[in-house]
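K.L.:
can't give you the sequence, but here's the structure:
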């Protein structure tokens, strides 16, 4: 397992309330750095510049949805190694084999438990928590 200390997470979600909850919880509880993007287009720029350890991705976004983002992200060789976890209200609609064939490491349903979100992310990414 990889340790989760000092992780940098790129959160892509167009809902400010979701961004605030995720960022606050992950920074306070897990001590991770959270980089936010409100659109897939913005996220592509930030992923390239910031080289995050993982990406939390909402599927339903305007203009470029999560699936289109994955195609654009993984079209860049330097981005293919970044693990992605879906954070979505559509979790119940997706079969595990569906997201696995996309190369996504896991799926976390909205609404989620803010106090255990970091554990769900760490589990999906096979990271060992320090606390």
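P.N.:
That came through, no problem. Treat the numbers as computed from the prediction; the structure is a model and nothing was measured.

K.L.:
okay, CA-based contacts and neighbour counts for the rest of this
P.N.:
OK.

K.L.:
where does the residue at minimal distance from the centre of the chain fall, helix, sheet strand or coil?
P.N.:
Taking CA atoms, centre = their mean, the centroid of the chain lies closest to residue 56, which sits 0.8 Å from it. Assigned by DSSP: H, G, I helix; E, B strand; the rest coil, the conformation of residue 56 is strand.

K.L.:
below is an additional structure, to be compared with the one above:
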């Protein structure tokens, strides 16, 4: 199973992502409604990939990533930002923070699982047998 830590403040988007990722049966998804919750959840948990919303109240996605990277087990976990602000300058800024990929919202639920698998294969190929 591919372990995903998904951080998204919008309950509807969390549900759509969970359904989309559950379709294949290849993912175990832990969801958090806030960056603060994600930092708490990440203690003692090492996912294969982080899916982080960018714009959230309180701790936004980049701030959440900064806190998660302080946890030794999270230093090398690939991060994918999901954002409605997907102009090239926004994407470039997220990539400069160490993002492996940026997925634009609204995302295609039918493609989300394959996108995530491709990102993991690209960044940690030993985790997924082709």
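P.N.:
Everything's here; your move. All of these numbers come straight from a predicted model, not from anything done at the bench.

K.L.:
next, the TM-score between them, please.
P.N.:
Once superposed, the chains reach a TM-score of 0.85 (TM-score structural alignment, normalised by the length of structure 2), with 125 aligned residues with a CA RMSD of 1.9 Å.

K.L.:
contacting residues for the residue nearest to the centre of structure 1?
P.N.:
By CA atoms under 8 Å, 6 or more residues apart in numbering, residue 56 of structure 1 lies in contact with 9, 10, 11, 12, 84, 85, 86, 87.

K.L.:
out of those residues, who's the most crowded?
P.N.:
The residue in these with the most neighbours, by other CA atoms under 10 Å, is residue 12 (28 neighbours).

K.L.:
before we move on, the earlier item: aligned to the residue nearest to the centre of structure 1, what sits in structure 2?
P.N.:
Mapped onto structure 2 by TM-score structural alignment, residue 56 of structure 1 lines up with residue 51.

K.L.:
where's its match relative to residue 5 of structure 2, distance?
P.N.:
Look at residue 51 of structure 2 and residue 5 of structure 2: by CA to CA, to the nearest Å, they are 6 Å apart.

K.L.:
got the contact list for residue 66 of structure 1?
P.N.:
40, 57, 58, 59, 60.

K.L.:
next, find the distance separating it from residue 99 of structure 1.
P.N.:
Residue 66 of structure 1 is 11 Å from residue 99 of structure 1, by CA to CA.

K.L.:
before we move on, what about residue 112 of structure 1?
P.N.:
Counting by CA to CA - residue 112 of structure 1 and residue 99 of structure 1 are separated by 18 Å.

K.L.:
longest helix anywhere in structure 2?
P.N.:
Secondary structure of structure 2 per DSSP state H: the longest helix is helix 109-123.

K.L.:
what residues of it count as buried?
P.N.:
Residues of helix 109-123 of structure 2 classed as buried by neighbour count (16 or more other CA atoms under 10 Å): 113, 116, 117, 119, 120, 123.

K.L.:
as CSV, the contacts of residue 56 of structure 1 with secondary structure and distance to residue 31 of structure 1 would be great.
P.N.:
Output for the contacts of residue 56 of structure 1, formatted as CSV (DSSP: H, G, I helix; E, B strand; the rest coil; distance: CA to CA, whole Å):
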residue, secondary structure, distance to residue 31 of structure 1
9, strand, 11
10, strand, 14
11, strand, 15
12, strand, 19
84, strand, 19
85, strand, 19
86, strand, 21
87, strand, 19
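
K.L.:
now, which of those sits nearest residue 48 of structure 1?
P.N.:
residue 10 (10.8 Å; CA to CA).

K.L.:
show me what residue 108 of structure 2 lines up with in structure 1.
P.N.:
By TM-score structural alignment, residue 108 of structure 2 lines up with residue 113.

K.L.:
just checking, what packs against the helix or strand encompassing residue 44 of structure 1?
P.N.:
Following DSSP states H and E, one finds residue 44 of structure 1 within helix 40-50. Under the contact criterion of 3 or more CA pairs under 8 Å, 6 or more residues apart in numbering; DSSP states H and E, helix 40-50 of structure 1 touches strand 8-12, strand 33-37, helix 66-74.
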